[in-house]
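**Student:** build me a model from this:
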Amino acid sequence: MVDAILLMAEYFADPPLWRQSSTRTGNADPQPLELSDRLRSDLRAWNDGLEAASATDAYGSTVVLSAETPGTTIDRWTANGAESLTVSRAGGRNGAAKAIVGWRQLTQRVGPPFGNAATRATGLRAAGALQRDLGATAQVTVFGGARGPGDY
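**Tutor:** I've put the predicted structure just below:
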């Protein structure tokens, strides 16, 4: 597989870039990429904005994707508590649902509850697909191997 550079929000990442190849998945070293100062600044501002939105709970709800939850079920947390519902009922499309199911199946094959770096990257892509569908109405979070924030 050819190296891919992915833009992903990550706490304290500078820049918020991930490298994925057949041998490695993880934070990308910005030096070999020869990013301009302006681009690094823009990427840092983008990532800082997402961190700030997360910290101030600017979203109406948080959607939790857990590796151990079956099928297309997700958990949505609001100020009123949590509810389990399907991806489609939450407003997600078929592509996001398939990505979530694929991530869960891969994690189970690799070794639950947490999988490995590749399953984490797959989970982040699945979360990204659902985030695109839900837009600013929810913040999508991935928990590999836990049913929710209280399980950590």
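**Student:** contacts, neighbours, all on C-alpha from now
**Tutor:** Noted.
**Student:** show me where this structure has helices.
**Tutor:** 37-55, 87-90, 94-110, 117-134 (DSSP state H).
**Student:** in TSV, list these along with distance to residue 27 and mean neighbour count.
**Tutor:** Formatted as TSV, those follow (distance: least, Cα to Cα, whole Å; neighbours: other Cα atoms under 10 Å):
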stretch	distance to residue 27	mean neighbour count
helix 37-55	14	14
helix 87-90	29	17
helix 94-110	20	19
helix 117-134	11	20
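**Student:** got CSV for those helices, with distance to residue 78 too?
**Tutor:** Formatted as CSV, the helices of the chain follow (distance: least, Cα to Cα, whole Å):
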stretch, distance to residue 78
helix 37-55, 13
helix 87-90, 13
helix 94-110, 21
helix 117-134, 15
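**Student:** could you point out which of those helices sits nearest residue 20?
**Tutor:** Nearest to residue 20 among those is helix 117-134 (8.2 Å), distances taken as Cα to Cα.
**Student:** let's see this one next, to set against the first:
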Amino acid sequence: MTNYTLEEKDSFTVLGFGTELKSDYTDYAGIMKEKSDFWTAAKQDGTLETLKAVATNDYIFVVNEAVNNKMMHYAGVMTEKSLPEATRMIQFPKGEYIIVKGEAETSEELSNMLTGIAFGQVLPEVKDVAYVGGPNASVEMGQRNGLVFGEMWIPVVRK
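**Tutor:** Next up is the predicted model:
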């Protein structure tokens, strides 16, 4: 069984700049390219710095959410503030979350690794809880020993 924990979290809000992922949900390579292009642009055009300026902590959120039957992908930060140019205030519910921890050489590798473990290994194996939709996030929490570390947060309900 893959290492994960279940943690109770209060509701929280992530302010996000996002993009609609146009690739079919089964087109892993297409989705990865769209996400990579989005993050490259967010770093180059100042979007990430704009978000960091209103953040309540140093965490960077990589959020995936289905909105109106569209696959949305966001760069976000935890905050109660809003920005007029932001795409969405993403509400995460109070409740239990599956938490998967990890570290990688880059932010992108961390997000991809945590998402793969959480959705490819943990969720298929857990028996007492289920993911029923809603936003989920890979959370970049910092750097140590030359690696980026963080967690995947997936809201779940008891079966």
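**Student:** would you pull the TM-score for this pair?
**Tutor:** For this chain pair, the superposition-based TM-score is 0.28 by TM-score structural alignment, normalised by the length of the first structure; 80 aligned residues with a Cα RMSD of 5.4 Å.
**Student:** among the helices of the first structure, which is nearest residue 64 of the first structure?
**Tutor:** Nearest to residue 64 of the first structure, of all these, is helix 117-134, at 9.0 Å by Cα to Cα.
**Student:** what angle do that closest one and helix 94-110 make?
**Tutor:** Here the directions of helix 117-134 of the first structure and helix 94-110 differ by 160 degrees (axes from the mean of the first three to the mean of the last three Cα atoms, to 10 degrees).
**Student:** tell me what helix 117-134 of the first structure is packed against?
**Tutor:** Judged by 3 or more Cα pairs under 8 Å, 6 or more residues apart in numbering; DSSP states H and E, helix 117-134 of the first structure is in contact with strand 25-27, helix 94-110, strand 139-143.
**Student:** cutoff 7 Å now
**Tutor:** Where contact means 3 or more Cα pairs under 7 Å, 6 or more residues apart in numbering; DSSP states H and E, helix 117-134 of the first structure is packed against helix 94-110, strand 139-143.
**Student:** the helices of the first structure: which one's closest to residue 66 of the first structure?
**Tutor:** When the helices of the first structure are compared for distance to residue 66 of the first structure using Cα to Cα, the nearest one is helix 94-110, at 8.1 Å.
**Student:** give me the buried positions along the longest helix along the second structure.
**Tutor:** Longest helix in the second structure by number of residues, with DSSP H as the criterion: helix 28-44. Within helix 28-44 of the second structure, the residues scored as buried using 16 or more other Cα atoms under 10 Å are 31, 34, 35, 38, 39, 42.
**Student:** so which of those residues would you say is closest to residue 143 of the second structure?
**Tutor:** residue 39 (18.2 Å).
**Student:** what's near enough to touch residue 63 of the second structure?
**Tutor:** 73, 74, 75, 135, 136, 137, 138 (Cα atoms under 7 Å, 6 or more residues apart in numbering).
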